[in-house]
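1. need a 3D model of the following:
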Amino acid sequence: MAKPNKKGPTKTVQIYCDKCRTILFKYRKGGKGALIKCFIERIVENYTNETCICPNCKGVFARETLIKGTPAYKMIGGKVMVK
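-> I've put the predicted structure just below:
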């Protein structure tokens, strides 16, 4: 299977918890569609203390998985917001 582009996109977005509006990641996102998954290698800054758990409200916003053989977070619908 094809792996995601190593260099990755240059556009950076901020990902927030939808419940408490706490910033979770700065992420290099490609394309203009909805955020479905985050490849771990594309995360620029990680503001979480525990994996996939919001540091403020302790809500689970994603699940760890392998996508195309690369570690990623699969986002749970309606739990995150992108700006």
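2. for the rest of this, base every contact and every neighbour count on C-alpha atoms.
-> Noted.
3. going along the chain, name the strands of the protein.
-> 12-17, 23-28, 37-39, 43-46, 62-67, 70-75, 80-82 (DSSP state E).
4. another for comparison:
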Amino acid sequence: MAKPNKKLPTKSVYIYCNNCKYKLFKYKKGGKGSLLKCFKERIVEDFTITPCMCPNCETIFARDTLVNGTPAFKIIGNKAYCK
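-> The predicted structure is shown next:
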């Protein structure tokens, strides 16, 4: 399986908690699809205190996993969105 490109995408998006609308990450997202996973190497700014947990409402919005050998956060369905 292929790993993500080393060159970061140019498009930056903010990822928000769907429950309380708190800003979680600034992320370099590639492609037009929905947000399914966040590779840790593409996170530019991290506004969370505990990984995978919203600091405002304490909702768990992702799982810490390996995707094709690369550390990533897999977003739980409808817990986070990007703008």
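5. identify whichever of the strands of the first structure lies nearest to residue 53 of the first structure.
-> Nearest of those to residue 53 of the first structure, taken as Cα to Cα: strand 62-67 at 7.7 Å.
6. pick the most buried one from the strands of the first structure.
-> Among the strands of the first structure, judged by mean count of other Cα atoms under 10 Å, the one packed with the most neighbours on average is strand 23-28 (a mean of 21).
7. quick revisit: now the strands of the first structure in CSV, with distance to residue 56 of the first structure?
-> As requested, the strands of the first structure are exported to CSV (distance: least, Cα to Cα, whole Å):
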stretch, distance to residue 56 of the first structure
strand 12-17, 9
strand 23-28, 9
strand 37-39, 20
strand 43-46, 14
strand 62-67, 15
strand 70-75, 18
strand 80-82, 13
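8. closest one to residue 52 of the first structure among these?
-> That would be strand 62-67 among those, by Cα to Cα, at 5.2 Å.
9. summarise which helices and strands the closest one is packed against.
-> In terms of contacts (3 or more Cα pairs under 8 Å, 6 or more residues apart in numbering; DSSP states H and E), strand 62-67 of the first structure is packed against strand 70-75.
10. of all the strands of the first structure, which one comes closest to residue 3 of the first structure?
-> Nearest to residue 3 of the first structure, of those and by Cα to Cα, is strand 70-75 at 7.1 Å.
11. touching that closest one from outside, list them.
-> 3-4, 35-41, 52, 61-66 (Cα atoms under 8 Å, 6 or more residues apart in numbering).
12. for stretch 24-32 of the second structure, same thing?
-> Taking Cα under 8 Å, 6+ apart as the rule, stretch 24-32 of the second structure contacts 8-17, 38, 42-48, 54.
13. end to end, how far does that stretch reach?
-> Counting by Cα to Cα, to the nearest Å, you get 20 Å between the two ends of stretch 24-32 of the second structure.
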